[in-house]
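>>> Sequence and predicted structure, then a few things I'm wondering about:
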Amino acid sequence: MREHESPIAEGPLDRYLDELFVALRHGEAPSARRLLAETEAHLRECSARLRAQGMDPESAEREAIRRFGPIEAVTPALRSPRLPLRAFLRPAVGLAAAGAIAVGVSGALSELFGRLWGAGFVAGDLPGNAYTAARCAVYQAPYPGLDCLHAAAEHHWGEVVEYRVALGILGLLLLLVWRFLPKSAPLPSGLAPTLAAAAFFLAAAATGFEALNAALQGWGGAGAWLSAAAVSLPLAVAFGLIALQRLRPRLAPA
């Protein structure tokens, strides 16, 4: 073979095949392997014909790629991937586990806040809230000596902590289930942490707003919201960094 007919090392054709490989890596392995092999064979054959007609190697490869079409055109399945339902099971369970565990941690934080600054800080009512005499009697029964509002705060504080911690325990059980679920059909890399980051960011924004609203009206019940925001925001940042790390190979320039 003459020198001008030899393929280019790391030329346009190789870069095209590298990009195609990355685009196909989450597809079904047999189909992706066949498409990659057929594409390479076609491009190299077309490039060889063009070189035989007098083109220089790089121009021949570029023309072969132009005739073959862009990656998006030769892999239409990537635009509407057909994933089995089992592909969503493990990520969904993992996201549910993370959310439930986060709620459990916020419950433990609410317990700490209540011990430091009182039940009213965690579960006190906003100004203007009132209870009927019958409801006050229910709240005051376990807390003799406390007025209705303070007894209600003690009651609600216990509910906040207990329900959240119970959900956290459920999250740990879901995490155990997630640990043993098969990984045979993963979703695109970075999708699950991106969804988790978005969910925790929205939770942090919503609970942070409620905490600020309670603080402006006397801090009653601010602790319950603040504990949720204090857990959600760091998790949003952590999952966001994980998502960026997994998406970086795709975002990097060729």
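Thanks, I have it.
>>> only C-alpha atoms for contact and neighbour calcs from this point on.
OK.
>>> quick one: contacts for L191?
A243 (C-alpha atoms under 8 Å, 6 or more residues apart in numbering).
>>> gap between it and A87?
From L191 across to A87, the span is 12 Å (C-alpha to C-alpha, to the nearest Å).
>>> cool, and V231?
Applying C-alpha to C-alpha, the value for V231 to A87 is 28 Å.
>>> now swap in L233 and tell me
In terms of C-alpha to C-alpha, L233 sits 28 Å off from A87.
>>> Please identify which of these two sits among more neighbours.
Neighbour tally, L233 and A87, criterion other C-alpha atoms under 10 Å: the higher count belongs to L233, 19 against 16.
>>> Please compare the first structure with the one that follows:
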Amino acid sequence: MNAHEDGMGRAGVGPGGPGAVDAYLDQLFAAVRDADPAGARRLLAEAEAHLRDSAARLAAQGLGAEEAEREAVRRFGPVSTITPALRPPLRAVGRLPLKAFVRPAVGLAALGAIAVGLSGILSEVFGQLWGAGFVSGDLPGVAYTAARCAVLQSPYPGLDCAQAAAAHHWGEVVEYRLLVGAVGLVLLALWRILPREIPLPAGLAPSLAAAAFLLASAGTGLQAAVAAVQGGQGVGAWLSAATVALPLGIAFGVLAFIGVRRGRISPSAAP
């Protein structure tokens, strides 16, 4: 066996340790360890065969062994563009076991709850800037009994009934949303430790998240517009929710688009 065959034919291991091909295969193995075993095994085998052949051709064209491996890896593409090929097609989603949806569902619930918590922080900011009425003031026509006004005004001396009601409701909006956000953090911690089951079709989870956040932004944005037209009281509670939900919906929409595109790449079609 000559030096070239030893450098290129024995898993790319040289005097300095594993080469670029082996390093890439290690990353690929780590990325697919939770996928379907048969599909992961085929992907690793096809990736290694392609990379070895490509590196050998490049070496035959005059590149050094290490440089040939690095160029082969560069042409093959990042690991993130290969692994979505292991995901099942969308048409197979009905045949997936229920356990495949547990971790994604917990993750989506965590994101939604954390978004609610963020809207609570934004509601606090709105109230500090423009007053409690902007966040949670009552719409025209809402009235309270004398007894209820007395209860509302007791923690807020000097405020009239409407102002005290707005301050009371502002506190509830912020506190309840922050509590939901805290639950979201707990769910996020749970999501991180849940086992990764069979992956969902590429782009499905971010598509669901995008749909949920975009619908939430549309609904809360409409409510904010209605409140604004009716006098401007209570706009902030709805506006804070829409302000958080809209960019998240757009971001997850982009991730869904990228995931669907990558899911169409198969190992054999890799460059």
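Nice, I can see it. Keep in mind the model is a prediction, meaning the values are calculated, not measured.
>>> Send over the TM-score of the superposed chains.
The TM-score (TM-score structural alignment, normalised by the length of structure 1) is 0.68; 189 aligned residues with a C-alpha RMSD of 2.7 Å.
>>> residue ranges of the helices in structure 1, please?
12-24, 29-52, 57-68, 71-74, 86-117, 119-123, 133-140, 148-180, 191-216, 222-251 (DSSP state H).
>>> most packed of those helices?
Highest mean neighbour count among the helices of structure 1 (mean count of other C-alpha atoms under 10 Å): helix 119-123, with a mean of 27.
>>> Could you tell me where that one falls in structure 2?
For helix 119-123 of structure 1, the aligned range in structure 2 is residues 132-136, judged by TM-score structural alignment.
>>> Which residue of structure 1 sits opposite P155 of structure 2 in the alignment?
Using TM-score structural alignment, the equivalent of P155 of structure 2 in structure 1 is P142.
>>> mean deviation of stretch 225-238 of structure 1 from structure 2?
Following the fit onto structure 2, the mean deviation recorded for stretch 225-238 of structure 1 is 0.2 Å by mean C-alpha distance after the TM-score superposition for structure 1.
>>> Please tell me how far the aligned partner of A230 of structure 1 in structure 2 sits from F213 of structure 2.
Here A230 of structure 1 is matched to T243 in structure 2, going by TM-score structural alignment. Separation of T243 of structure 2 from F213 of structure 2 (C-alpha to C-alpha): 11 Å.
>>> before we move on, what about F101 of structure 2?
For F101 of structure 2, the distance to F213 of structure 2 - C-alpha to C-alpha - is 19 Å.
>>> swap in I198 of structure 2?
Counting by C-alpha to C-alpha - I198 of structure 2 and F213 of structure 2 are separated by 25 Å.
>>> again with Y176 of structure 2
As judged by C-alpha to C-alpha, Y176 of structure 2 and F213 of structure 2 stand 19 Å apart.
>>> and what of D53 of structure 2?
46 Å.
>>> swap in A165 of structure 2?
Following C-alpha to C-alpha, the distance that separates A165 of structure 2 from F213 of structure 2 is 30 Å.
>>> likewise L185 of structure 2?
Here L185 of structure 2 is placed at a distance of 18 Å from F213 of structure 2 (C-alpha to C-alpha).
>>> about what we covered before: the match of helix 119-123 of structure 1 vs structure 1, average distance?
Using mean C-alpha distance after the TM-score superposition for structure 1, the mean distance for stretch 132-136 of structure 2 is 0.2 Å.
>>> residues in contact with the aligned partner of A105 of structure 2 in structure 1?
Counting by TM-score structural alignment, A105 of structure 2 corresponds to A92 in structure 1. Applying C-alpha under 8 Å, 6+ apart to A92 of structure 1 gives no contacts.
>>> For stretch 224-231 of structure 1, which outside residues touch it?
Applying C-alpha under 8 Å, 6+ apart, the contact partners of stretch 224-231 of structure 1 are 102-103, 105-107, 109-110, 121-123, 160, 203-205, 207-208, 210-211.
>>> so who does T39 of structure 1 touch?
By C-alpha under 8 Å, 6+ apart, the contact set of T39 of structure 1 is empty.
>>> gap between the residue opposite R177 of structure 2 in structure 1 once aligned and V103 of structure 1?
In structure 1, the residue paired with R177 of structure 2 according to TM-score structural alignment is R164. Applying C-alpha to C-alpha, the value for R164 of structure 1 to V103 of structure 1 is 5 Å.
>>> Same check on A23 of structure 1?
Remark: distance between A23 of structure 1 and V103 of structure 1 (C-alpha to C-alpha) = 37 Å.
>>> Against L188 of structure 2, how distant is the residue nearest to P89 of structure 2 when sequence neighbours are not counted?
Setting aside the residues directly before and after it, P89 of structure 2 is nearest to P201 in space (C-alpha to C-alpha, 6 or more residues apart in numbering), at 5.3 Å. Distance of P201 of structure 2 to L188 of structure 2, computed by C-alpha to C-alpha: 21 Å.
>>> just G107 of structure 2 next, same as before
Taking C-alpha to C-alpha, one finds G107 of structure 2 at 6 Å from L188 of structure 2.
>>> With A49 of structure 2 instead?
The gap separating A49 of structure 2 from L188 of structure 2 is 39 Å, by C-alpha to C-alpha.
>>> can you check A147 of structure 2 too?
In this view, A147 of structure 2 and L188 of structure 2 are 43 Å apart by C-alpha to C-alpha.
>>> Next: P140 of structure 2.
Applying C-alpha to C-alpha, the value for P140 of structure 2 to L188 of structure 2 is 40 Å.
>>> same question, P195 of structure 2
13 Å.
>>> just L118 of structure 2 next, same as before
L118 of structure 2 sits 15 Å away from L188 of structure 2, going by C-alpha to C-alpha.
>>> Let me know how buried the closest residue to G7 of structure 2 other than its chain neighbours is, in neighbour terms.
What sits nearest to G7 of structure 2 in space, not counting adjacent residues and going by C-alpha to C-alpha, 6+ apart, is G14, at 5.7 Å. Using other C-alpha under 10 Å, G14 of structure 2 has 14 neighbouring residues.
>>> what do you get for V73 of structure 2?
Using other C-alpha under 10 Å, V73 of structure 2 has 25 neighbouring residues.
>>> and it, what element?
helix 65-76 (DSSP states H and E).
>>> Where in structure 1 does that helix align, residue-wise?
By TM-score structural alignment, helix 65-76 of structure 2 lines up with nothing in structure 1.
>>> end to end, how far does stretch 90-108 of structure 2 reach?
19 Å.
>>> With stretch 222-242 of structure 2 instead?
For stretch 222-242 of structure 2, the first-to-last residue distance is 9 Å (C-alpha to C-alpha).
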